[in-house]
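> Sequence and predicted structure are below.
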Amino acid sequence: MAKLPTSARVVIIGGGVIGCSVAYHLSKLGWKDVVLLERKQLTSGTTWHAAGLIAQLRATANMTKLARYSQELYGNLETETGVATGFKRNGSITVALTDERKEEIFRQAAMARAFGVDVEEISPAEVKSRYDHLNIDGVKAGVYLPRDGQGDPANIALALAKGARMNGAVIAERTKVTNINRTGRRVTSVDWQTADENGTIACDMVVNCAGMWGHEVGKMMGTNVPLHACEHFYIVTENIPDLAQLPVLRVPDECAYYKEDAGKILLGAFEPNAKPWAMNGIPDDFEFDQLPEDFDHFEPILEAAVNRVPMLAEAGIHTFFNGPESFTPDDAYHLGQAPEMDNVWVAAGFNSIGIQSAGGAGMALSQWMDTGEKPFDLGDVDISRMQPFQGNKTYLFERSKETLGLLYADHFPFRQKATARGIRRSPLHQHLLDQGAVMGELAGWERANWFAQPGQTPAYEYSWKRQNFFGNVADELNAIRNNVGMYDMSSFGKIRVEGRDATAFMNNICGGEMDVPAGKIVYSQFLNQHGGIEADITVTRLSETAYLVVTPAATRLADQTWMQRNVGEFNVVITDMTASEAVLAVMGPNSRKLLQAVSPNDFTNGINPFGTAQEIEIGMGLARAHRVTYVGELGWEVYVSTDMAAHVFETLHTAGQDIGLKLCGMHMMDAARLEKGFRHFGHDITCEDHVLEAGLGFAVKSDKPAFIGRDAVLRKREAGLEKRLVQFKLTDPDPLLYHNEPIIRDGNTVGYLSSGGYGHHLGAAVGMGYVPCKDETVADMLGSTYEIDVMGTRVKAEAQLRPFYDPKGERTKV
């Protein structure tokens, strides 16, 4: 082994395909002091036994971009490094055995076209023509992606490692990291040990690419990397004479995938009930190891496979393989800067799709590390989406039983996780259950998504069509639009900013004007240097030196981390107050009437106009009423300390019976905000969406002194917009929209919906999406003919820049 340096710009821990990709891409960017440490031998953890399937299409445009980059990279690596990667584009076929799965894969095909991926919907006969060995009994349809492929996992990793070395990186095998030294929020050095010696490398940055060891290594750095290893099974047949090259075949309804390789068939499984492994830690000597066979566990998959691909009955089994793979709580990998530390980065937890993800993930992380900014929106995989409690080992053990199987489960809209539930509960949780609440989960929070009617089973019945709660949401929205409804918003993040520099700090980090009177509420964004949106928030000034920042539940940690990393010299204290207060939203034309029935305070426009908060008495308790809305109606968000939350709920609910108060859920809120054109962070607005192009210029006060993103706002105002966020309403009331459906303008695909849902009050599905508009007037844009591609069928749509519901915003101000 070459002598290791005593200092480096970055130390990468882990020599699987991900670590090798990060080393390769950093060295390609010109980083010279790159050191990769591998405890045993390169690829010896999980990379060596990966199936090597390389697909293009992922759930979002940016994840698809990364997967396609991986393909292109692997196609060129052999020429660059001389190491054969085995990469070939033999295509892939996914077949549906049910009508619901057919709709899912056809919707995915439409999405693929919007993302620029070659795709073809094919009949059972066409499936048979491309995969003659398949028994097509029960096959409803298929989707064919001609440019999908497969490769040799270990050689791909070794090619990346060689490319990194060719550009100056140092890669040390059989070198175990024994300790990571920290000062405050920074790692200062990494201690290492081999069989013969030990040492320390001082470093500017560390990257956790430790795969299924990532959780343990994360703890060494003081960071949370939630993942857990599960047993993953496949068999490889004996050689099958005259077996020609075949596409990769996926039969998700039977939890199976098939890959032809060197005249043999590999049959792999993502079974619904997985087997977590190594609850007490991974053995220290683990290297190229297999786990004990469990044929009983695999037998149902094999039985279905022999029926589906009959030649398997004649082929002997050469290998029965059981090896571990790491899975995360939400089946998305972890990438990015760890929230807890300022120089620790993560690329781990790839949920058995590490080979197809590694090239793109390594490229994106390296660019992020090089510039200090995300190269594009990576919210799907950003490690900051993980909540601290999700590092709990028992939680990870229970959740991992489900997440492996979810890869091939029906991905129904609104599908909820079934395992590891009930961890974070609002103080009103049992009250809501007693009233028929059907709970969903977000960031561990149990939230009422809809309310069952008396006699209705309070549970989801999943479908791609109108689900069993469709009418319930319509009734809840009707109450909000025409009378009064109430819903629990306690899960939303609440971050208190306090100190002598609070106003200056908030004005620097927010696009809006924060030097406002106490009690004023400001809708604003955190912007990055490119004018992209890092957070979408409301800010309430509580006093001369204190503000309350309210964020989406899922982004509270990310938003607070952004604030902490931009504190600089400002003298402020930033505190997560989410659990300290419950929030009840009281919304609708009769919301004022209900509040006046339970409180002596004045809720009229003269005392409590829109965008202001006031301390109130309510029942026999105290609260703070914020006059603001996410549903487009007159209403208040009532903030109450958790000890009095149940009393306030009971007071409002009892008084509301006289005027028809209806309890509502999160599905109603989403339908209402879509009708009103309110943006949803992570879908409609992200870090790569310019605040002006998102239609939120009204929330930016660029005449105030310098703030983060100000120059980018001024440049865009001068140069003009290149795209606009447009609202759409289908002219046919029957089709349903979810998101990612292609937008067709004058016959050409120009984008896709960033969000979609059913507008019950409007009587049709509605959505939003960006449409290119460079050098165009608004009249040009809206004068075009628009259609939305729903499962391969083009449906006419109306297009507007203003909301379809209450375009002037009059209902909130009455």
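Thanks, I have the structure now. Residues are numbered from 1 along each chain as shown.

> contacts and neighbour counts: CA atoms only from here.
Fine.

> Helices along the stretch 1-150 of the chain, start to end?
With DSSP state H, counting those that start in this stretch as the criterion, the stretch 1-150 of the chain has helices at 17-28, 61-81, 99-114, 124-130.

> dropping in the other structure now:
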Amino acid sequence: MLSALLRRMPSLDSCEIHQLINWPESFTPDMRCIMGETQTVHGYFVLGGMNSSGLSFAGGGGRYLAEWMTYGYPSENVWPLDVKRFGTLQSSRTFLRHRVMEVMPLLYELKVPRWDFQTGRQLRTSPLYDRLDTQGARWMEKHGFERAKYFVPSGKDLLALDQSKTFYKPDWFDIVGAEVKCCKEAVCVVDMSSFTKFELSSSGDQALELLQRLCANDLDVPVGHIVHTGMLNHRGGYENDCSVVRLSKNRFFIISPSDQQVHCWSWIKQHMPSDSQLLLEDVTWKYTALNVIGPRAMDVLSELSYVPLTPDHFPSLFCKEMSVGYANGIRVMSMTHTGEPGFMLYIPIEYALHVYNEVMSVGQKYGIRNSGYYALRSLRIEKFFAFWGQDLDAFTTPLECGREFRVKFDKGTEFIGREALLQQRQVGVRRRFIMFLLEDHNTELDLWPWWGEPIYRNEELVGVTSSSAYSYTLERHVCLGFVKPPQTDPGAPTVVTADFINRGEYEVEIGGHRYHAKAKLYPFSSLFAQQRRRKDDMEFSSFQGK
């Protein structure tokens, strides 16, 4: 290191060293410092784990922590540094020793997109882990939980795929494309057991009253209904984005992203009365979650349950406990997190292997296959679905990301963030979540967008991308990101309107090169599907004529 430094700055060779300091340094499991209020002790704030970058982070870290302690929140989104992104599972001495030995050399190494840590793995696994592993699953880790990225078909070079590192078109491109195609045309199974799952219950109406105060949507729905909602802070920003199922009059099932396990628990506990008759239980470990996606998902589950699952008998966003194979008490939900038809199955862990085997066995005649999170990512981004922790954060409101329909201002309960949203609705939003389709980008030859790319409107910087993926449906790259008027233009409007979005010429910069992009406030896939159906109808009519 010294030799390299002297080559870069030769004049240092003649400098005299006046003082040499040698001290222990602190490192974290993900190479990012930890800051904020701890979950277990109210009012106890931490700022540490600087990973040898303390001098660089001192000013910003000190400022944001001071704001946090003074006002209750920092002035910017610092979720990637929040101490509550970790749980007790990352505090094992053996885990920390092995992970930190890996972290140190990585600090100055170029990290390609979608890379994964190699140490501290297989810490949390689904009961299906071994079964999926033998079927070619390649794994990623989220909050200590192993999740399948994709499944390598037999005969493929596993070693080459595992060692593939690039900013360009990845080697798994065709594999993920086949999984996406199966989700759209047949049926796929995705193990989504890593999602955080809580149950909230009470002897009276306390559970409903608490959720009505925490959630922007209306939770006073009939038993069995599913509600997609945000838990907002007083600024109207997302503290959690979740799906809530009303299991009975006073019992609710809350589904949140994987890395929300500590943060969401802390947020709910913080707002529970001290003498509460409420019971909040973390049931993440109790259930294996299978996402059965595709137009033939209904056929597979109908055979296994002997119950009609058509929309007339099983409407959208509905949950029912039913039998699947020999297993009773399976929570079957008509949703998929992707916008595609299908169901979520929440299975008690002792039944997980049986239900999975039954689903795969019956699904053979419908072309069933395993699928991973890369396919899921492509599907949700082309459907314009925002994801908490990446697109949504504590400073993003439902009005800014097109989710005002999930806010019920007149539900009769004063929910947290209501006043801030009413004020924002009156004056207008200052930024807006937009979908971009890259128009002149060559998927085969050009650098890919991964996230964090600058967005330009009429040659002026107006935002950065928060998510991106290749859409196998649109056969183009899709980027999601927030746009706001440039600060450099005093004549620019301060409020983002549909007219402001539609009248702009957009570019997304990747690796120093700008690509033209088409901006939309609604999913491209819906328009594409209509055009494709018209094209298919014309081709079929032409074929009949021949």
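It's in. Everything numeric here is computed off the predicted structure, so don't read it as measured data.

> Provide the TM-score value for the superposition.
Superposed pair, TM-score by TM-score structural alignment, normalised by the length of structure 2: 0.89. Supporting alignment: 510 aligned residues with a C-alpha RMSD of 2.2 Å.

> and the helices of the stretch 1-150 of structure 1 as JSON lines, adding distance to Met644 of structure 1?
Formatted as JSON lines, these follow (distance: least, C-alpha to C-alpha, whole Å):
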{"stretch": "helix 17-28", "distance to Met644 of structure 1": "49"}
{"stretch": "helix 61-81", "distance to Met644 of structure 1": "44"}
{"stretch": "helix 99-114", "distance to Met644 of structure 1": "45"}
{"stretch": "helix 124-130", "distance to Met644 of structure 1": "60"}
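
> wait, which of those is closest to Pro458 of structure 1?
Nearest to Pro458 of structure 1, of all the helices of the stretch 1-150 of structure 1, is helix 99-114, at 22.1 Å by C-alpha to C-alpha.

> give me the stretch of structure 2 that that closest one matches.
Under TM-score structural alignment, helix 99-114 of structure 1 corresponds to no residues of structure 2.

> ok and that helix relative to helix 61-81, angle-wise?
Interaxial angle of helix 99-114 of structure 1 relative to helix 61-81 (axes from the mean of the first three to the mean of the last three C-alpha atoms, to 10 degrees): 70 degrees.

> circling back: what's the most buried one of the helices of the stretch 1-150 of structure 1?
Most buried of these by mean neighbour count (mean count of other C-alpha atoms under 10 Å) is helix 17-28; its value is a mean of 28.

> so it matches what in structure 2?
Using TM-score structural alignment, helix 17-28 of structure 1 lines up with nothing in structure 2.

> Need the contact partners of that helix.
Residues outside helix 17-28 of structure 1 that contact it (C-alpha atoms under 8 Å, 6 or more residues apart in numbering): 12-13, 34-36, 43, 47, 153-154, 156-158, 160-161, 163-165, 167-169, 209-210, 347-348, 354-355, 358-359, 361-363, 365-367, 370.

> Which of those fall in helices?
The members of the contacts of helix 17-28 of structure 1 that map onto helices under DSSP state H are 153-154, 156-158, 160-161, 163-165, 354-355, 358-359, 361-363, 365-367, 370.

> Which of those are buried? Put it as a PyMOL command.
Restricted to buried positions by 16 or more other C-alpha atoms under 10 Å, the PyMOL selection for these reads:
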select buried, resi 153+154+156+157+158+160+161+163+164+165+354+355+358+359+361+362+363+365+366+367
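
> circling back: tell me which of the helices of the stretch 1-150 of structure 1 sits nearest to Ala646 of structure 1.
helix 99-114 (41.1 Å).

> Looks like Met486 of structure 1 contacts Cys664 (just checking).
Yes: with contact defined as C-alpha atoms under 8 Å, Met486 of structure 1 counts as touching Cys664 (5.8 Å).

> Check the burial of Glu569 of structure 1 by counting its neighbours.
When neighbours are defined as other C-alpha atoms under 10 Å, Glu569 of structure 1 has 8 of them.

> So it: helix, strand or coil?
Recorded secondary structure, Glu569 of structure 1: coil (DSSP: H, G, I helix; E, B strand; the rest coil).

> residues in structure 2 aligned with stretch 466-481 of structure 1?
Per TM-score structural alignment, the counterpart of stretch 466-481 of structure 1 in structure 2 is residues 169-184.

> ok, residues contacting the matching stretch?
Residues outside stretch 169-184 of structure 2 that contact it (C-alpha under 8 Å, 6+ apart): 150-153, 161, 164, 188, 293-295, 340, 367-372, 374-376, 378-379, 443-445, 447-448, 472.

> same deal with stretch 210-220 of structure 2?
Here stretch 210-220 of structure 2 makes contact (C-alpha under 8 Å, 6+ apart) with 208, 227-232, 244, 246, 268, 271-272, 406-409, 411, 413-418.

> now it, how far from the chain's geometric center?
What separates the centre of stretch 210-220 of structure 2 from the centre of its chain is 22 Å, taken as C-alpha atoms, centre = their mean, to the nearest Å.

> next one: stretch 718-731 of structure 1
When distances are taken as C-alpha atoms, centre = their mean, stretch 718-731 of structure 1 is centred 24 Å away from the chain's centroid.

> ends of it, how far apart?
The straight-line separation of the ends of stretch 718-731 of structure 1 (C-alpha to C-alpha, to the nearest Å) is 36 Å.

> in structure 2, what residues pair with that stretch?
Stretch 718-731 of structure 1 corresponds to residues 426-439 of structure 2 when matched by TM-score structural alignment.

> Using just helix, strand and coil, how would you label the closest residue to Leu736 of structure 1 other than its chain neighbours?
In space, and not counting its chain neighbours, Leu736 of structure 1 is closest to Ala765: 5.7 Å by C-alpha to C-alpha, 6 or more residues apart in numbering. Three-state call for Ala765 of structure 1 (three-state DSSP): strand.

> Can you report how many residues neighbour Ala765 of structure 1?
With other C-alpha under 10 Å as criterion, Ala765 of structure 1 counts 25.

> Return the residues in contact with the corresponding residue of structure 2 for it.
In structure 2, the residue paired with Ala765 of structure 1 is His477, using TM-score structural alignment. Going by C-alpha under 8 Å, 6+ apart, His477 of structure 2 touches 437-438, 441, 443, 449, 468-471.

> again, only using 10 Å
The contact partners of His477 of structure 2, by C-alpha atoms under 10 Å, 6 or more residues apart in numbering, come to 378, 381-382, 436-439, 441-443, 448-450, 468-471, 517.

> Can you show me which of these carry over to structure 1?
Compared against structure 1 with both residues aligned by TM-score structural alignment, their matches' C-alpha atoms under 10 Å, the contacts of His477 of structure 2 retain 378, 381-382, 436-439, 442-443, 448-450, 468-471, 517.

> Please report the distance of Ser641 of structure 1 from Arg424 of structure 1.
Taking C-alpha to C-alpha, one finds Ser641 of structure 1 at 17 Å from Arg424 of structure 1.
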